[in-house]
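Trainee: What would the 3D arrangement of this be:
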Amino acid sequence: MKVTQNRNLETTSMGLLLGYFILSIFLNSLGNALTVSLNLGSALWTAAAVNIAKITPISLSAMLFISGFIVIIVNLVILKKVNVKRILGNLIFMTPFSVLVGIFATELVKLGIHSLNLPVRIFLDCLGVVLIAIAISLYQRINWMLHPVDDLMQIIRFKYFKGSSTIAQLVTFTPPIVAIIISVIVSHHIYAINVGTIFALLCQGPIVGIADKIVFPSLKHRNLD
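Mentor: Model prediction:
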């Protein structure tokens, strides 16, 4: 879904932007934790982190942070410039996100979420993907600081694909798909890949575009490169 860029819109109050931003981090962390704890399919980048963590001594939280740092480098290459503010924003965002995903996933498992009947678990897993997409829509529009993966999506979304969230999301999913294939070859097992992963692959990008229009529609894309 395409959106109209608005580079200089500054009509939303600082306090409201802060509220939206905190909400977006919470929704993204909770959505990812839901998909991880249910093991019915995570969003592609999270699924890749889960699979790589299984074949290394690195924890899920640490793997999420490491993969994000690698994407920061990729973003710098695409933009062909070093933006210290952007890099710091990526790093600052990753810290609460990585920690919260780990905490939420652990607590959800303790609550026995994986013991629910299958239709409910499938619904909750897909709901997790929806929450992730809504969160991406919110903090991409605020554009203060983003997770590096979603920064990558936003960069190529407006730089190469005329604002299409669907195409940009599919392109952004290519690296984690490769990482998952490699980890499966090494371990002969696959984790966090299931119905939710297919749902994320097909629907996450379009849901971001829909959320741009219906979730706090007065919030527009700001300060795009």
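Trainee: alpha carbons only for contacts and neighbour counts from here, please
Mentor: Noted.
Trainee: Would you map the helices across this protein?
Mentor: Taking DSSP state H, the helices of the chain run over residues 14-38, 44-54, 60-79, 84-110, 118-142, 148-159, 165-172, 174-187, 195-214.
Trainee: Of all the ones you listed, which one comes closest to Arg222?
Mentor: Comparing those by their distance to Arg222 (C-alpha to C-alpha), the top pick is helix 118-142, with 5.8 Å.
Trainee: buried set for the closest one?
Mentor: By 16 or more other C-alpha atoms under 10 Å, the buried positions in helix 118-142 come out as 121-122, 124-142.
Trainee: picking that back up, could the helices of the chain be laid out in a markdown table, adding distance to Asn223?
Mentor: Shown next, in a markdown table, are the helices of the chain (distance: least, C-alpha to C-alpha, whole Å):
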| stretch | distance to Asn223 |
| --- | --- |
| helix 14-38 | 14 |
| helix 44-54 | 26 |
| helix 60-79 | 15 |
| helix 84-110 | 12 |
| helix 118-142 | 9 |
| helix 148-159 | 12 |
| helix 165-172 | 17 |
| helix 174-187 | 27 |
| helix 195-214 | 16 |
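Trainee: run this one through as well so I can compare:
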Amino acid sequence: MKTNTISNLELAIYFGLSIIINSFGNALTVALNLGSPLWTATCVNVSQAIHWSLGNIMVIWGALLIVINTILIRKIDLKRISKSAIFMVLFSYLVSWLSSILKHSLIMTMNLPVRILVDLFGICLVSLGVSMYQRVNWMLHPADDLMQIIRFKFFNGNSTKAMFAVYLPAIIIVAVTFLINHRIIAINIGTIFGLLFQGPLIGICDQICFKRLKHHNLNY
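Mentor: Model prediction:
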């Protein structure tokens, strides 16, 4: 296990910045509707299929993932569960709020090639944010905690293999919502980019972005 010698203040700054970066990246992709990260796209499709708000769907989805994570680590860790719940609620409604603002911003008036580039940039921001708070490891969104668990428990730290394993149930859920709603939303070029490159991007960010920040508190 890698150790971390940076101060708690530095960790707090990294953690706060990571949430902002990840939330903004997700919100960009939702607003542009040119392809969101698959977890986010799944929630958008469920939201449209059953006509519930995106924020509420993301919270419910996160709660289900908390249960799955608890099963995988084979213990009821109330501290971990409470942290995941706090992160999940803050992140879910922040993404929902930011995306509603961005839908009325100037980025929506840009031409299609520029909007595609901005969408892909949003995916890159998500990868950076995930890399940062996975390394801080104070608290994680349940989806990212799931990837963290699978990455180190089953795939020896390989972020790419873990990403594809984690995405499989999301793909199944999107297929089910398509049967209900007869359309797919928020899955586009950005989603394909994320499927192909988000895992490697997280690994790259681990190595080249904020090098002082190492993985720690791993207990899988």
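Trainee: follow-up on the earlier one: among the helices of structure 1, which is nearest Lys220 of structure 1?
Mentor: helix 118-142 (5.6 Å).
Trainee: what sits against Thr95 of structure 1?
Mentor: Going by C-alpha atoms under 8 Å, 6 or more residues apart in numbering, Thr95 of structure 1 touches Phe65.
Trainee: Okay, it and Leu131 of structure 1: tell me how far apart.
Mentor: Relative to Leu131 of structure 1, Thr95 of structure 1 is positioned 19 Å away (C-alpha to C-alpha, to the nearest Å).
Trainee: related to what we said a few turns ago, for Asp225 of structure 1, find the nearest of the helices of structure 1.
Mentor: Of all these, helix 148-159 sits nearest to Asp225 of structure 1, with 7.6 Å by C-alpha to C-alpha.
Trainee: How about the closest one, which residues are buried there?
Mentor: Pro148, Val149, Asp150, Asp151, Leu152, Met153, Gln154, Ile155, Ile156, Arg157, Phe158.
Trainee: Relative to Ser164 of structure 1, which of those residues is nearest.
Mentor: The closest of the buried residues of helix 148-159 of structure 1, once distances to Ser164 of structure 1 are taken by C-alpha to C-alpha, is Arg157, at 5.8 Å.
Trainee: got a list of what that closest one touches?
Mentor: When contacts are counted by C-alpha under 8 Å, 6+ apart, Arg157 of structure 1 touches Gly163, Ser164, Ser165, Ile167, Ala168, Gln169.
Trainee: Highest neighbour count among those residues?
Mentor: Among those, Ser165 has the most neighbours (other C-alpha atoms under 10 Å), with 27 neighbours.
Trainee: Please list all residues in contact with the equivalent of it over in structure 2.
Mentor: Using TM-score structural alignment as the criterion, Ser165 of structure 1 maps onto Ser159 of structure 2. Residues near Ser159 of structure 2 by C-alpha under 8 Å, 6+ apart: Met147, Arg151, Gly199, Pro200, Ile202, Gly203.
Trainee: Switch the residues you listed over to TSV; also include distance to Ile185 of structure 2.
Mentor: As requested, the contacts of Ser159 of structure 2 are exported to TSV (distance: C-alpha to C-alpha, whole Å):
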residue	distance to Ile185 of structure 2
Met147	24
Arg151	28
Gly199	22
Pro200	25
Ile202	25
Gly203	28
